[in-house]
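Novice: Task: produce atomic coordinates for the following.
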Amino acid sequence: MKSSASFNRKLLSTLIAASLTTGVYAQDQGLEEVVVTGIRASLTNSVNVKRTSGSVVDAISAEDIGKLPDTTIADSLQRIPGIQIRRSAGEGAQVNVRGMPQVSTLLNGEQFLSAGSITTSQPELTDIPAELLSRVDVMKSSEAKTLAAGVAGTIDLKTRRPFDMEQGWTFAGSAEGSQGSYTDDETGHKVAGFAGFNNGDNFGAIVTVTNSKATMANYRYGMYSEGWYRGYHENVERDPVTGSDKYWPGYATPTDLTNDGDTNDVLFGTIDYGATNKTTERERTGISGSVQFQATDSIELLADVFYTKMDQGDYVNGLIADNAWSSYDWISPNPSANVVNRGKAVGGNGKDFYTTSITDLDAVRVLAKSETQMSERESLNFNLQANLELTDKLSGSVRYIHGNATNDATRNFADAFITSGAQHGLSTNVGGVKAPVNPGGYGPDRVPVVADFSGKHPSFAYPEGFGQDINGYGLVSSFADQNRDEESTLDVFRIDGTYDFQDGVKLDFGYRFADREVVRDQYDYVAPFVVKDANGNDVTVYSKWRDSGLEGVKGGETIAQTFSFTDLQDMGLITSISDFGPASDGNSYYFIDTNAMKNNLAFQEKLYPGNVRVKDGAESYIVEDKTQTFYVQASFEGEAGLPYQANVGLQYIETDLSITKYERDFTYTTVVDGVTYPTLDGTPRTITGTDVIERGFNDFLPRMNIAFDTSDNTKLRLAYTKTMQQMDANLLGRGRIFTTNYDSTNNVFKSVSASEYGNPYMNPWRSENYDASFEWYFSDSGMVSVGAFRVDLETGIATRGTKIDAVPDSDGVLRNTNQIDLTVTENTEGNVMKGWEVAYQQGFDFLPGAWSGLGTTLNYTYTTGEGSQKDFYGETMPVQDNSKHQVNAVLWYEYDQWQARVAYNYRSERFMSRQWIDGNPSAMWSAPTAYVDASVSYDINDNVTVYLQGTNLTEEYEESYMQWTDVVVDQNIYEARYTLGVRAKF
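Specialist: From the prediction side, this is the model:
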């Protein structure tokens, strides 16, 4: 286990070299004289946005993004009441507003494409560098002129514009280095540069460029194959006719595992247990530019470009004990552990359900797993705009937006055995000679392992010396599946107009046409194998699974081969790892080097040449969404007992959807160079054609916002809005997936059930939203606000079971005359999200001397909503991924040349999903989290600032549990990260 990192000589020398050689770099906070100056000025800017807005809005300014101790935009957004985030490798990534993911993201008031959320509506902001932005607005109630608004809320990213700058040239920049408490041998960097010119008359241009790279620890303990749970039955009786177990899975003989005097209970367990060394490497590049030209007194021309690119690698090496997906008699409570009776599940199998915190594993298999997942995200968005002053009263704009985004992802897996395979009867058959798949591995006995979840972090104890001899390792299985290429294009043309009656009344109106297409291609790599059948004849088969224990033909030879680690070490493919974070046991274990797996095709070709790419029609689709929007909005102010400002309007949206799905046959074959070959189970089925579904619908969306000035410094806001947002493309386009079993009698695979998680006939998200808030502005940067909200979702999503006709077996013959089960996704009745928010911020400038530099920002959000799923005891679960309670507390200081902040974020537990464990429904939860971040900076002079930041200072981790808080399923371990940097402006 590594201790928390301090800044060593390597880091300091890197930072010094960067500050001396980089030149001029830019960052949001590098533009203090352009946008805001200092923490108080940024808070003042945010207060002004909220106070003068026509709807319910919260904002963070450039100082908030740049100088809060936050790494991503999402990290900064979590400071706003009502916003919850999920993390990826410890960094803020996905964003909820008021407990819901149905949130739209705009760029300068218009839709754009983010490569992180091509198929989804939920914002995923890890690929957008914060340095490119000057402000972020969160619109919780939308106006009629707010186009492409989200159901729960709308996030509007604001970039800089040249005419906002002072006259002349402006240069600014920053350079920083970072380290993590676990990855302290990896130094990250970020550099940014800004140049801007404003001639003070009719022309201006700016450009910002930024690049960053970091390696972050992201260890995982507990369950490796998330979602695969089991209840282990004690009582096993042999059926006198078939000889099989009546209760499956179970023990060979009746056993009283729980010491309650009977053998008729269920013990909670999982498919596998282990500890993984996982690191995430991210490199971000961002470029934004803007040109403004005042062509005439009445015509302003504007052009924006916004480019982002992020390359990410996730590298996993895990020591995993599992049941080999075959034997279910491998767990029992440790004698030292408490065994807890949880009672009987509602809708379960009628047996008592038990849990234990320390489990003895009679491990059927122990794996040294290696996994590399690579993604390349890239997006480019253009905005061409003309702002027109047609008369003294009539003005408007014409805009054309084009966006293109791609997200290409690959996966590569290598499973090495440390056990022999004899424990579960997995053997090779080459030339009629059978042997365990890993003859040099541990065995033939099972491996005694103790999985202890009773402490802060899980631990896993193996026998003395286990896994220490490289000769005991063998690569038994590898595959490269579920790779995907995603691409989206967007074209928007819109005309907006405003007629100002100049007596407090304005009329906004406009038209918008948008065409967005999402193309998703998922594919596997399959390799050829020449094997002998039962008669000794050569047969060529293609397989996705390169498993040395997998038969190519029934009764014939097995495909692939087992590669000994000693041979692979000579090929430079082996590494030794002892670092598993807090769960390290002091031993080193051998793994396939994940760096050698970055190019998944090249790695597979090195072991098994001849791979071909086979498209998975069940997971591929094309979705095109065309909309025409007309809107009209009247804004006016007056007095009705109290002064007020209001806007009332209507949007009309006409939507045309075209969804292309792929038809497939049911035979296990693939065509390579015009020749048809048989394939083994798991290989995607041949695409035979397409099915295009076209739909259209219309929406009328009234919206109203009104604010009363209850005094010179207080406002009462009321809002009613109706919203609509399209379903995620995955929910519309994904196809039908069949679950198969092997039929040994006919030597075929039979489809026994199916699931369809994409449904092209589902309606969009629709809701009616209500907001009420009271705001008190007691100083330029001081504010107290209290708000209540309610979101009535008209539509929801649920799965339903039904029956369909059976499909042909793998040889094309239909043998099953009975129907099979189909799980479908469909619209269901919506639910209600409601809650309230309270916020307070103030600078204590009334205090004497240096104490006047103190200030604080505090907020609390309560959000609740009832879902449709039941837990173990039949209680209705809340909406998924929503935390009922969220708290933010920021203490800041700004005096003379010093600035400092400490930020705290608390999020209560959240419901993740319901899992079925042999008929026992259980609710899976994510435990509460509390993150602490801090930063301090010092202005050396008017032009140069040095700063130090720390994120996740307490090394907070995220933990999931099954129904009960003491039944831990897994943990994701994040590290503390420390950053030292310098900023300059000229």
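Novice: Could you use CA atoms for every contact and neighbour count after this?
Specialist: Fine.
Novice: After the strand or helix carrying F353, which helix or strand is next?
Specialist: Following DSSP states H and E, the helix or strand that holds F353 is strand 352-356. Toward the C-terminus, strand 352-356 is succeeded by strand 358-363 as the next helix or strand (DSSP H and E).
Novice: Neighbours of G812, how many?
Specialist: Neighbourhood size, G812 [other C-alpha atoms under 10 Å]: 13.
Novice: for comparison, sequence B:
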Amino acid sequence: MNSHSESRPGVSRSRLLVGAVSSFAMLAALSGTAHAQSTNTTEASDKDVETIVVVGIRRGIENSINAKKSLGVIAEVVSAEDIGKLPDVSIAESLARLPGVAAQRIDGRASQLSVRGLGPDYTTTLLNGREQVSVGDNRGVEFDQYPSELLAGAAVYKTPTATLLAQGVAGTVDLQTIRPLKFGRRQFAVGARYEQNDLGALNAGTSENGNRVSLAYIDQFMDGKLGVALGYAHMESPYQSNRYEAWGYPTVGSNPFNVPANTFVIGGVKPYALSGNITRDGYMGVIEFQPSETLTLSLDGYYSKFNDEQILRGIELPLWWSGAQLQPPPTAVVSNGIIARGTFNGVKGIIRNDVRAREAELSALAGKAEWQFGPRDSLVVDLSWSKGDRTDTDIESYSGTGRGSAGATDNLAFATAEAGRLVFKPSINYGDYNTISLTDPGGWGQAGYYKAPGTVDELNTLKIAAKHEFSGDKAIKSVEYGVGYSDRSKEKTVNEWFLDLAGGASSVTIPTSARVGQTNLSWLGLGNVVSYDPRGFLGTVYSLRPNTAADVAIKSWLVEETLITAFAKFNIDTDVGSLPLTGDFGVQVVNTDQSSTARGRSNSNATLVTKTEGTDYTYVLPSMNLAFALDNDAKIRVALARTLSRPRMDQMNAAFSYSYDSSIVPTRGTRWFQNSGNPLLQPILAQALDVSYEKYFGRRAYFAVAGFYKNLESWIVDSVERPFDATGLIVPTGAPASPTTVGIASSPGNVKGGFIRGVEFTASFPFDQFVPALEGFGANFSATYNDSSIKPIAGQPATKVPGLSEQIFNTSIYYERYGFQARLSNRYRSDFTGSVVAFGANLETRSIQAESVLDGQIGYTFQSGPLNNLSILFQVNNITDEPFTTLINDDERLVKDYQEYGRTFLVGVNYKF
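Specialist: Below is the predicted model of the structure:
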């Protein structure tokens, strides 16, 4: 594994912890005779046969292996060790350890997933087989909305079947809650954890301490005809981050600095200390009723309320892109084509005290009836509803030495430090309340900014499916057929305001009641900065001025979709020569009717108008899955399919705006330009071939190698240019006339595709499979190699696929025996292109550097006496304090964003009875 090797405070502690985990496991193995065994052994009354009841880590692994083996498609499965005990803190982290799956961290948490080199918008997420909405701006589900304590497991379907209505080009993730009738016994489980981040509370008024509490109850009534499962999970999870963000890197010429042409220089920086806290309450309920052997009714409910509040305090430093003057050589030093050290004189620093808050609610309700109405015929009716409602607030508050050109300026020295970020030496004390006041230090025409975006996403689905089993010795054993209907609407609203000082004041002393001390930015050499809470300033210290600019107006939109899917699947169970063959083949016919309503400006100085536009299309999606059973418990699987992923919703929006180039000479031959979304977008289509070889060693171990090739019939890019007729549009007052009425329009568009291909290797085995003396030890390993080529424009370089890492490695080494548990897990992904939230709350594509995240845990479960079934657990996440780094144009010199999250420690207990 290419773990991060930079020298940062605390790495030595993490190495000690890794050593401690390994030593603990070895001691447990050596001292095993002093403890009760972790397996229960009973003797049959008349036979000397042992029944082994596997618990803990090995139970979860064995359940996952058995599920993977029995599925009719190529898939990966993660199963809970026990009720409320998935092997990781979040379901996203558990899924990210599966072959071909990788996580993108957001604020230090694994939140979004890439499957087989494709980002989250190309994977569909289900809950108990039903498609789910998202509280984000697009289709990609944020998995931290789903408490891992309420899930029994999850499956990642890499190949589709005709009965799987919600498919994605990358794959389908199905989150699963407990089925009480299948569980078959009463059980009550409770868990609690305390957590702490080793960065401490970076901002005053925040905490580094958190907690988690979970409850689960499962029972059966009426002689096993009625089953109930209820669950509740509460989380208060703090997180911290030292953040460095660069504005960008312009180039300087040889004069007046006498440096080589095209030398890069820092344009400006925006470092923060971030303290956040997530509060989440999740509720799960399942009722199953089986009044007879031919009828089963079920009702599933899920609800979570998610609050995420962030405090960001730091300083924004306009450098080259400002009136600041870079001092020439020898003060400025060029290294590797970039000015790596120097001094800017006349820097006007902008102290930032920002508050960001997100409130999100996610609800899902579903009912299903399964009726066996004949000896060979059955019917399933499945109805579901899900809704996501999110509201964000973002307050930016500026302060400094004076408004605009007034007030003291800084002579700021800088030098390049580790990972390409800069450290500074200021000449101003930014932590002095006598020097710093509320004002507009940058001369931006505002003393702050306030944003309030939100989304509402609602989805209704209905699936009616029938099954007929054929009689006799036939290759095709049964057919499943039916129709699916879904109706989805997603609305995004954005309102933004400039913050002005009340009464037209040029500066205001920071109110004493709002002061919270100072924030330490010494990790960047900037020392302390003044810190205060601006939330009470709205309507008092600040007056709100609406931002009516077109680029704000077009951020709001509504997208609506209606899908009707007819499907049929034929199930195979036969022999080919001496080889047993199982599988299926089938087809879906999918009709989509989509539209969007949004606002825009009809020309450069007109009022807003509303526009609705849409289209419909129908595609045929065949699929086939075949599994050949070989000798010695091995399988060869072959799958063929045509799949689709519908466009991102922000790409489909109907918003539009016009701009006019008033420069002396139009650089592109016209002065008219249009930017818009595209409600007429067609989906991304792929023809996929998958081949997998799987070798199983009973229920305990397996080895697999799989290869896939996806021929992308089409792709979508964010900007396709085309001419448009600008006749009748109004030239702005005082602007020169355009030489032509033909303008250039830019919008997302369908283009020629390419391919994605990859190979996956997986092995899971207990060491005593080979060396009996190593009983209790085991390992899971997977390696994925991906490759792609998409050239939407002939002669141009290939487009990078969002979410594609060429290499992904996942490794877990564990020990479990005599009640002791220990696990050390690492997940590595190479560089990839990902989407991050950028300026203006818009998504921006950036190059994200490779990362290697190491987690560990140790625990003990009591298996007799008064503490029987009580387990204690200690976990450490991000042991090596792996940073998150993004680059501009894949250039390691041009660091855009650098974030350190620290380690998170968790101590917990679980009890079941």
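Novice: returning to that earlier point: would you mind pulling up the elements that the strand holding F353 of the first structure packs against?
Specialist: strand 265-270, strand 339-344 (3 or more C-alpha pairs under 8 Å, 6 or more residues apart in numbering; DSSP states H and E).
Novice: I'd guessed T979 of the first structure sits against L948; true?
Specialist: Yes - look at T979 of the first structure against L948 with C-alpha atoms under 8 Å: they come within range, at 5.6 Å.
Novice: Between the two, which has more neighbouring residues?
Specialist: Between T979 of the first structure and L948, T979 has the larger neighbour count (other C-alpha under 10 Å), namely 23 against 19.
Novice: Look up the closest residue to the alignment partner in the first structure of A701 of the second structure, ignoring the ones flanking it.
Specialist: For A701 of the second structure, the aligned residue in the first structure is G782 (criterion: TM-score structural alignment). Nearest residue to G782 of the first structure in three dimensions, chain neighbours excluded: Q842, at 4.3 Å (C-alpha to C-alpha, 6 or more residues apart in numbering).
Novice: hang on, the earlier thing: mind checking which of the helices and strands packed on strand 352-356 of the first structure is nearest I320 of the first structure?
Specialist: Shortest distance between I320 of the first structure and these, using C-alpha to C-alpha, is found for strand 265-270: 12.0 Å.
Novice: residues in contact with that closest one?
Specialist: Residues outside strand 265-270 of the first structure that contact it (C-alpha atoms under 8 Å, 6 or more residues apart in numbering) are 223, 228-235, 258, 331, 351-356, 917.
Novice: List buried residues within these.
Specialist: Buried members of those, counted by 16 or more other C-alpha atoms under 10 Å: 223, 229-235, 258, 331, 351-356, 917.
Novice: Please enumerate the strands of the stretch 801-950 of the first structure.
Specialist: Here the stretch 801-950 of the first structure has its strands, by DSSP state E, counting those that start in this stretch, at 820-829, 832-843, 854-870, 876-878, 885-895, 898-907, 910-917, 920-926, 929-939, 944-951.
Novice: Around A261 of the second structure, count how many other residues there are.
Specialist: 12.
Novice: which part of the second structure lines up with whichever helix in the first structure runs longest?
Specialist: The residue-count maximum for a helix in the first structure (DSSP state H) belongs to helix 38-52. Mapping helix 38-52 of the first structure onto the second structure (TM-score structural alignment) gives residues 56-70.
Novice: Give the buried residues for that stretch.
Specialist: Applying 16+ other C-alpha under 10 Å to stretch 56-70 of the second structure flags 56-69 as buried.
Novice: That one vs the first structure, average distance?
Specialist: Its matched residues in the first structure lie on average 1.3 Å from stretch 56-70 of the second structure after superposition (mean C-alpha distance after the TM-score superposition for the first structure).
Novice: so where do the helices sit in the stretch 201-350 of the first structure?
Specialist: Counting by DSSP state H, counting those that start in this stretch, one finds no helices in the stretch 201-350 of the first structure.
Novice: actually the stretch 551-700 of the second structure, not the one I wrote
Specialist: Going by DSSP H, counting those that start in this stretch, the stretch 551-700 of the second structure shows helices at 649-652.
Novice: got it, and the stretch 1-150 of the first structure?
Specialist: 9-21, 38-52, 62-67, 73-77.
Novice: what would those helices look like in JSON lines with distance to K434 of the first structure?
Specialist: Formatted as JSON lines, these follow (distance: least, C-alpha to C-alpha, whole Å):
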{"stretch": "helix 9-21", "distance to K434 of the first structure": "54"}
{"stretch": "helix 38-52", "distance to K434 of the first structure": "72"}
{"stretch": "helix 62-67", "distance to K434 of the first structure": "63"}
{"stretch": "helix 73-77", "distance to K434 of the first structure": "55"}
